[in-house]
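Engineer: Predicted model, plus sequence, below.
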Amino acid sequence: MEAQALEKIIALAHAGQIGNPGTSTPTMLVPEGYKLASLEQYESSPSRFRGAFSSSSLANFAEYVNAEDEARVFVNIDDMDAEAFFDLGTAQAPGHAEHRAVLTLKQTAPYRAALAAHERSYGQKDLAHWIEDWHHCIEGEATSGATLSAKQLANAVRRIEIKASSERTHEDGDWNASRSGLDALDASAGTDTPAFIRFTCLPYEGLKTRTFDLRVSLMTDGDKPKIKLRIMGLEGIQEEMATEFKEVLEAHLEEHATLLLGNFRKG
């Protein structure tokens, strides 16, 4: 008898002596490298529930979590997302953490437009078109304090004129800037010179509507004005939205769900 055939006979004998590996999932030893092969796919039902639900809807995420008997929900307020685990178990009786739900809030189109405008410089025509595109979210305030409709605001941007004067100035305001040691540039649209653009929108589904104040400032580029927008207090507003996200999610979840701040990853 060849040595290779003899080794296979011995291996089969050893496999028969090992017997049931002792797992809760039906398995058996097969000759090919003593590889464990699951028979779960042939059973009438799986040995445990596995799956991941994902959504950008806070209400739907909460509905899914509340349908389970127990859940631990980890909330990441920096990324505006949350992850729920339904089979973590405990340190003494750990679970497989294979059943989970993920919530990722998505920025709405108007909010993305407001963020894209932050710290951006526009030509007159481009800014007027941007205002017209988002007119339903926009109203303005002139330097005089008067309220401007989106249409008035776009027309005021188109009417901005730059005048050069030969005088020394050390000021750099929103609507005047030094071009050289002797020349100064001033921009004006008359009494309707824009000072602020107020952009009102729903930033994320499930959170409240907010108004973002964009300060309007002049940047000079030769004889053509560039108009820069900047959202005032953006970081503070984003922190408020993160806190609101946690509070709203907590209000949607029922008592059997435990909410924690942070992330969880299997070791």
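Structural biologist: Yep, that arrived. Residues are numbered from 1 along each chain as shown.
Engineer: Every contact and neighbour count from this point should use C-alpha atoms.
Structural biologist: Fine.
Engineer: The closest residue to residue 101 other than its chain neighbours sits in which helix or strand?
Structural biologist: By the measure of Cα to Cα, 6 or more residues apart in numbering, the closest residue to residue 101 outside its immediate chain neighbours is residue 53, 4.4 Å from it. When secondary structure is defined using DSSP states H and E, the element that contains residue 53 is strand 51-55.
Engineer: what residues does that strand touch?
Structural biologist: Under the contact criterion Cα atoms under 8 Å, 6 or more residues apart in numbering, strand 51-55 has outside partners 61, 98, 99, 100, 101, 102, 103, 104.
Engineer: what comes up buried for that strand?
Structural biologist: When burial is assessed from 16 or more other Cα atoms under 10 Å, strand 51-55 yields no buried residues.
Engineer: Output the contacting helices and strands for the next helix or strand after it.
Structural biologist: Beyond strand 51-55 in the direction of the C-terminus, DSSP H and E gives the next helix or strand as helix 58-66. Using 3 or more Cα pairs under 8 Å, 6 or more residues apart in numbering; DSSP states H and E as the contact criterion, the neighbours of helix 58-66 among helices and strands are strand 99-104, helix 234-252.
Engineer: okay, now the one to match up with it:
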Amino acid sequence: MEKSAIVQIQESANIPSLLDQLEQAGFPVAALPDSYQLHDLEQYMPKRNQFRGKMNTANIIEFVRYHEDYQTEGNQCFIDAERMSAKTIFDLGTIKVPGHCLHTASLGLRKTAAYQSLLNKNNDRLNQKQLAEWVEDYSDFIQVFSTTGELIENSVASAAVRNMKFEAKAGRESNVDDFSHHQSEYESVAVRTKEEFPMPSVFKFTCEPYLGLDERSFEMRMSTIGNETLVLRIKKLEQHEEEMGEEFKDKLQAQFVADDIEITTFIGLFSS
């Protein structure tokens, strides 16, 4: 008798004992030979075994409206305010009757073109022409203020940027006393514009940052790096991001209430 036949006889002899143990365990498992292959026959059936799918949108109203037709017991929404996104799992189920988590809806707010342009200019190194053209291109969103706090017309501000002059000055400092000698070299750059133009200092950019959020104003302070390089920096950007996250969370929860959507919301992420 061949060795493979002996092995099969030994395995078959243990099957009754194995089946008894599986029955006592109470879990939906079965012992099958390695040669068996499982085939999913769902594609040949007139209907699916269960409803499943993933809905994605960047619109808060459409995200909430989708819930109207698919509310189920145990569905929950998880809000990630930091990433400006949310995800609802409709077939999450309950602790006693858990679901497969195969039907979800995801919301991810999209940055507006104006806000994306603002972020692109944050801490970017610009020459005079680039900054002047940006002020002209986004004139509907920008207000420019002088060093004295006065509002400057955008056309005047653009001309002032184009006519800036960078004056570099180098020097040496020396300090000598009885016990020490200190010497250093320095280079300073002064930026001026023509006398008929006020000097731009602060740029105020007002726009809708994400689709569905309220309009918001961002202040940018202008500074120089080296010679003929201008830099705009958004003031308190982290605070703006935190406030926008809170606004997103509040608007989404308020929209659920307004549309009579009964759903439990959590702040955080969920993975199954």
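Structural biologist: On my side now, so go ahead. Everything numeric in this text was worked out from a predicted model, so none of it was measured.
Engineer: Quantify their similarity with the TM-score.
Structural biologist: The pair, once superposed, lands on a TM-score of 0.79 when counted by TM-score structural alignment, normalised by the length of structure 1; 238 aligned residues with a Cα RMSD of 3.1 Å.
Engineer: returning to that earlier point: what does the residue nearest to residue 101 of structure 1 correspond to in structure 2?
Structural biologist: Matched by TM-score structural alignment, residue 53 of structure 1 corresponds to residue 55 in structure 2.
Engineer: Are any of the contacts of strand 51-55 of structure 1 buried, and if so which?
Structural biologist: Burial by neighbour count, judged by 16+ other Cα under 10 Å, picks out 61, 99, 100, 101, 102, 103, 104 from the contacts of strand 51-55 of structure 1.
Engineer: Quick check, central residue of structure 2?
Structural biologist: The residue at the geometric middle of structure 2, judged as the C-alpha nearest the mean C-alpha position with Cα atoms, centre = their mean, is residue 83 (3.5 Å).
Engineer: corresponding residue for that residue in structure 1?
Structural biologist: For residue 83 of structure 2, the residue aligned by TM-score structural alignment is residue 79.
Engineer: State the helix or strand in which its match lies.
Structural biologist: Using DSSP H and E, no helix or strand contains residue 79 of structure 1.
Engineer: contacting residues around stretch 236-247 of structure 1?
Structural biologist: Contact partners of stretch 236-247 of structure 1, identified using Cα under 8 Å, 6+ apart, comprise 75, 77, 78, 80, 207.
Engineer: quick one on the thing from earlier: mean shift of the strand holding residue 53 of structure 1 relative to structure 2?
Structural biologist: Its matched residues in structure 2 lie on average 0.5 Å from strand 51-55 of structure 1 after superposition (mean Cα distance after the TM-score superposition for structure 1).
Engineer: how about the strands in the stretch 51-200 of structure 1?
Structural biologist: For the stretch 51-200 of structure 1, applying DSSP state E, counting those that start in this stretch gives strands covering 51-55, 71-76, 81-85, 99-104, 120-122, 138-142, 147-148, 161-166, 176-178, 183-188, 194-201.
Engineer: Turn the ones you listed into a markdown table, columns for distance to residue 233 of structure 1.
Structural biologist: Converted to a markdown table, those look like this (distance: least, Cα to Cα, whole Å):
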| stretch | distance to residue 233 of structure 1 |
| --- | --- |
| strand 51-55 | 30 |
| strand 71-76 | 22 |
| strand 81-85 | 23 |
| strand 99-104 | 24 |
| strand 120-122 | 16 |
| strand 138-142 | 18 |
| strand 147-148 | 21 |
| strand 161-166 | 29 |
| strand 176-178 | 23 |
| strand 183-188 | 25 |
| strand 194-201 | 13 |
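Engineer: Grab the two from the buried ones among the contacts of strand 51-55 of structure 1 that are most spread out in space.
Structural biologist: 99 and 104 (17.0 Å; Cα to Cα).
Engineer: Residue 32 of structure 2 - how many residues pack around it?
Structural biologist: Other residues near residue 32 of structure 2 come to 8 when the count uses other Cα atoms under 10 Å.
Engineer: The closest residue in space to residue 143 of structure 2 that isn't next to it in sequence: what's it in contact with?
Structural biologist: Leaving aside its sequence neighbours, residue 143 of structure 2 sits nearest to residue 204 (Cα to Cα, 6+ apart; 5.0 Å). With contacts taken as Cα under 8 Å, 6+ apart, residue 204 of structure 2 has the following neighbours: 142, 143, 144, 145, 217, 218, 219, 220.
Engineer: repeat that for 7 Å
Structural biologist: With contact set as Cα atoms under 7 Å, 6 or more residues apart in numbering, residue 204 of structure 2 has these partners: 142, 143, 144, 217, 218, 219, 220.
Engineer: Go through those residues one by one and say which ones hold in structure 1.
Structural biologist: When you map the contacts of residue 204 of structure 2 onto structure 1 and apply both residues aligned by TM-score structural alignment, their matches' Cα atoms under 7 Å, the shared contacts are 142, 143, 144, 217, 218, 219, 220.
Engineer: Now these in a markdown table, please, with extra columns for neighbour count and distance to residue 163 of structure 2.
Structural biologist: Formatted as a markdown table, those follow (neighbours: other Cα atoms under 10 Å; distance: Cα to Cα, whole Å):
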| residue | neighbour count | distance to residue 163 of structure 2 |
| --- | --- | --- |
| 142 | 20 | 19 |
| 143 | 19 | 19 |
| 144 | 25 | 16 |
| 217 | 14 | 27 |
| 218 | 19 | 25 |
| 219 | 19 | 23 |
| 220 | 23 | 20 |
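Engineer: and which of the residues you listed is nearest residue 186 of structure 2?
Structural biologist: Closest approach between those and residue 186 of structure 2, by Cα to Cα: residue 220, at 27.8 Å.
Engineer: So the closest one versus residue 267 of structure 2, what's the distance?
Structural biologist: Distance check for residue 220 of structure 2 against residue 267 of structure 2: by Cα to Cα, to the nearest Å, it reads 31 Å.
Engineer: what does residue 220 of structure 1 align to in structure 2?
Structural biologist: Under the alignment defined by TM-score structural alignment, residue 220 of structure 1 is paired with residue 226 of structure 2.
Engineer: Its match sits in which helix or strand?
Structural biologist: For residue 226 of structure 2, there is no enclosing helix or strand under DSSP H and E.
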